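Enquirer: mind looking at a prediction? Sequence and model below.
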Amino acid sequence: MSEEPQNNGNGDNGEKEQRPNGAGDEGDAWGSHDSSSIRRYAKMPVDRNAPYYNMNHKQRGMAIIFNHEHFDIHSLKSRTGTNVDCDNLSKVLKSIGFRVTVLTNLRAEDISRYIQQTSEMDHSDNDCLLIAVLTHGEMGMLYAKDTHYKPDNLWYYFTADKCPSLAGKPKLFFVQACQGDKLDGGITLSNRTETDGSSSTSYRIPIHADFLIVFSTVPGYYSWRNTTRGSWFMQALCDELRYSAAERDILTLLTFVCQRVALDFESNTPDMLTMHQQKQVPCITSMLTRLLIFGKK
């Protein structure tokens, strides 16, 4: 849950599959299916086979930062340094065109309400949506001021069926939080050793397409934050966005975020040897279906 100590600061051929008559696709699940998957329609923001997301709407879109410094839960220490993260992230997101809202020390109910209200807005003129959470966490849980909640509460209301004005658009989530208390001691490397031929103006997408979810660390592991400079992950993310957002696609950019965190940082706690010289690497889950480059706005 904690994320404290400091760093030294110094990534067919074209033949169709032949099926027997009457054969079709099957799922690997047993039992009844969710009947909510009714066909729905939303405006197409980009051509079916476009390689890039359309980032030429009137506005870049909303960026919401949930910043948690203090907690009502006695076992959770205040997150010294989180305001540095929040300020840096807010500035860099504004510089690439986002309309930034910072919400500080909200309770879980208020987070849920704000997210639901945001999903009910009209995002038709927006390129995308970005939500960042800076908080304590543990395996499968994030902490609000008063209690914990599941991370998927953050993106639940933004699936294409629930928020059609963001259907087909990138929905980006960045989470700076521990995902457990395991430590990564690292290792030293040594040089020793299909198309169907139809032409249609519409197409269907899965409701969970176009999401990008990035955690500051891998499941089960500690996430480090410097009390003066901010968290390792946010330092690296802000640097890459500041210098490369207009040129690199987001997954390439995030690869270099991972590289920065993995190589440039190491915990510096000589008075606590079990915590000393530990490493970290962010964890990326992408359901993006196109390349995303923010470009100039």
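Expert: Yep, it's here. Computed from a predicted structure; not experimentally measured. Numbers count the residues shown, from 1 in each chain.

Enquirer: only C-alpha atoms for contact and neighbour calcs from this point on.
Expert: Fine.

Enquirer: how about the strands in the chain?
Expert: Counting by DSSP state E, one finds strands in the chain at the ranges 59-67, 99-104, 126-134, 137-138, 141-143, 148-149, 171-176, 211-215, 225-226, 230-231, 283-286.

Enquirer: closest one to residue 118 among the ones you listed?
Expert: Residue 118 lies closest, by Cα to Cα, to one member of these: strand 59-67, at 9.0 Å.

Enquirer: number of nearby residues for residue 164?
Expert: Look at residue 164: counted by other Cα atoms under 10 Å, it has 22 neighbours.

Enquirer: structure two is appended below for comparative analysis:
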Amino acid sequence: MAFLVAGTLRVATQMADTRDSLGRKGKYDVRGPKAALMLISPGVVAAAVTALEDVFQALGFESWERRQVPVQGFLEKLAWFRERLDAHRHPVGCALVALVAPRGQLKQPQQLVRELSGCGALRGCPKVFLLLSSGPGSALESGAFLAGLRELCGRFPHWSLVQLLTELFRKVTEESTGGTCCPVLRSSLRGALCLGGVEPWRPELAPGPNTQYDLSKTRAALLLAVIQGRPGAQHDVEALGGLCRALGFETTVRTDPTAQAFQEELAQFQKQLDTCRGPVSCVLVALMAHGGPQGQLLGADRQEVQPEALMQELSRCRVLWGHPKVFLLQACRGGNRDAGVGPTALPWYWSWLRAPPSVPSHADVLQIYAEAQGSSCRGAPPGRSDQADILTVYSAAEGYVAYRDDKGSDFIQTLVEVLRANPGRDLLELLTEVNRRMCEQDVLGPDCDELRKACLEIRSSLRRRLCLQP
């Protein structure tokens, strides 16, 4: 009996250690079983399917389920996949799902992502979605995206998947004609994800001019913040403004802009960049305000402005083509509150162990879009796009509340803390660390008496490493 109890506790301890490895080491432990699914819509060319299978193998997935089904049936198949994983009652190390359809047919991918995100077997584990278009006018016709991903996985097995994708985005956009292809990733990962089975901390060569953005020229920052009716917002402005100045950004701060003033300030900022005497290396724009039910920003006059429209307008600035553009959004994106996902029906031996904490229900997801919507850019030089070299960070998941108290917002305060401690590290890595810390926090909103969770959404079409302190 003592032997059985000791063995049970040892297994339980190993499970707890696996679940907690992210918090202790800053990376995911994917040594457990890997689950993979391909959903292929009729009309997808066979060459794309073959290339995709090669990518699955390069990423370390030895087997996978493949189903050919119309796009309308994707949700049902994902529900079946989720039920199958939950029925096994064993933790999964990682899940990879590829959704392939003719261009323009995959219209609501977030509903598909949410379906698998609720899988109990995948709680706290990374879930990777590869969303691909195939057919006339698609970047997959040449197979450049999949071929490049397979090649990089073989050459750099110790790189994290986000590092691989950043390098892949550079290759794909430079090889495309007319700037028509612009891949993008959306991440709520809490740590480094390395699927090659190799530690992602191996020392690497110093980055060269093709792997890291050159920030030796002018850097400019614009901070637009509604202070009125937002306790603690002034602390965010002071903290972020101080950080930008410390990093060498020429910083402009405007408080309490109306909805129209948001647009006017961005237009003025763009005009200043266009007339700048020297080259511009990087821009950072922070938008801080109350958010509307559909993710709109509310100006000091309570009128709405669409943040995506503001960002898109600045991204078209020709002076910034090929240079990184960072957007930080501290605002609610809806009214939903996330209670998090935690263990249920824990067996008796968890009383001797530290049960794994709950995590935000939207955390641990990486979405890879081979082609971003609206990625074409007429008049752009070859290999350039107005949608490339953009990093956007949302303080909350789509449809959810962002939290702030009289000391400032969780997002901005954590961001400043992390960047001040490691200003020379890759910004995507630092943002992942910011998200990890935010996911660990239990927050209590002013209009809710129950603890809630929050996580970032990071969108990136960066094509090089971005270090804000060269």
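Expert: Happy to help now that I have it. Remember, it's a predicted structure, so these values are computed and weren't measured experimentally.

Enquirer: next, the TM-score between them, please.
Expert: In this superposition the chains share a TM-score of 0.72, using TM-score structural alignment, normalised by the length of structure 1; 234 aligned residues with a Cα RMSD of 2.6 Å.

Enquirer: one step back: in a markdown table: the strands of structure 1, plus distance to residue 253 of structure 1.
Expert: Shown next, in a markdown table, are the strands of structure 1 (distance: least, Cα to Cα, whole Å):
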| stretch | distance to residue 253 of structure 1 |
| --- | --- |
| strand 59-67 | 18 |
| strand 99-104 | 21 |
| strand 126-134 | 16 |
| strand 137-138 | 25 |
| strand 141-143 | 25 |
| strand 148-149 | 29 |
| strand 171-176 | 14 |
| strand 211-215 | 12 |
| strand 225-226 | 21 |
| strand 230-231 | 18 |
| strand 283-286 | 12 |
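
Enquirer: out of the ones you listed, which is closest to residue 190 of structure 1?
Expert: strand 283-286 (25.0 Å).

Enquirer: could I get the strands of structure 1 as TSV with mean neighbour count?
Expert: What follows is those, written out as TSV (neighbours: other Cα atoms under 10 Å):
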stretch	mean neighbour count
strand 59-67	21
strand 99-104	16
strand 126-134	23
strand 137-138	24
strand 141-143	23
strand 148-149	18
strand 171-176	23
strand 211-215	20
strand 225-226	26
strand 230-231	26
strand 283-286	14
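
Enquirer: I'd say residue 62 of structure 1 and residue 132 touch.
Expert: No. Because the distance of 11.1 Å does not satisfy Cα atoms under 8 Å, residue 62 of structure 1 is recorded as not touching residue 132.

Enquirer: following the helix ranked longest in structure 2, which helix or strand comes up?
Expert: Taking DSSP state H as the assignment, the helix of structure 2 that covers the most residues is helix 2-25. Downstream of helix 2-25 of structure 2, the next assigned helix or strand under DSSP states H and E is strand 34-40.

Enquirer: elements contacting that next one?
Expert: Counting contacts by 3 or more Cα pairs under 8 Å, 6 or more residues apart in numbering; DSSP states H and E, strand 34-40 of structure 2 is packed against strand 65-68, strand 94-102.

Enquirer: got the angle for that strand vs strand 94-102?
Expert: With axes from the mean of the first three to the mean of the last three Cα atoms, to 10 degrees defining the directions, strand 34-40 of structure 2 sits at 10 degrees from strand 94-102.

Enquirer: give the aligned range of strand 34-40 of structure 2 in structure 1.
Expert: Following TM-score structural alignment, strand 34-40 of structure 2 has no partner segment in structure 1.

Enquirer: mind jotting down where the helices sit in structure 2?
Expert: Shown for structure 2, the helices assigned by DSSP H span residues 2-25, 46-58, 74-88, 109-117, 144-155, 161-175, 233-246, 259-274, 307-315, 410-421, 427-440.

Enquirer: before we move on, back to that, of the strands of structure 1, which is nearest residue 92 of structure 1?
Expert: Comparison of the strands of structure 1 against residue 92 of structure 1 by Cα to Cα identifies strand 99-104 as nearest, at 10.0 Å.
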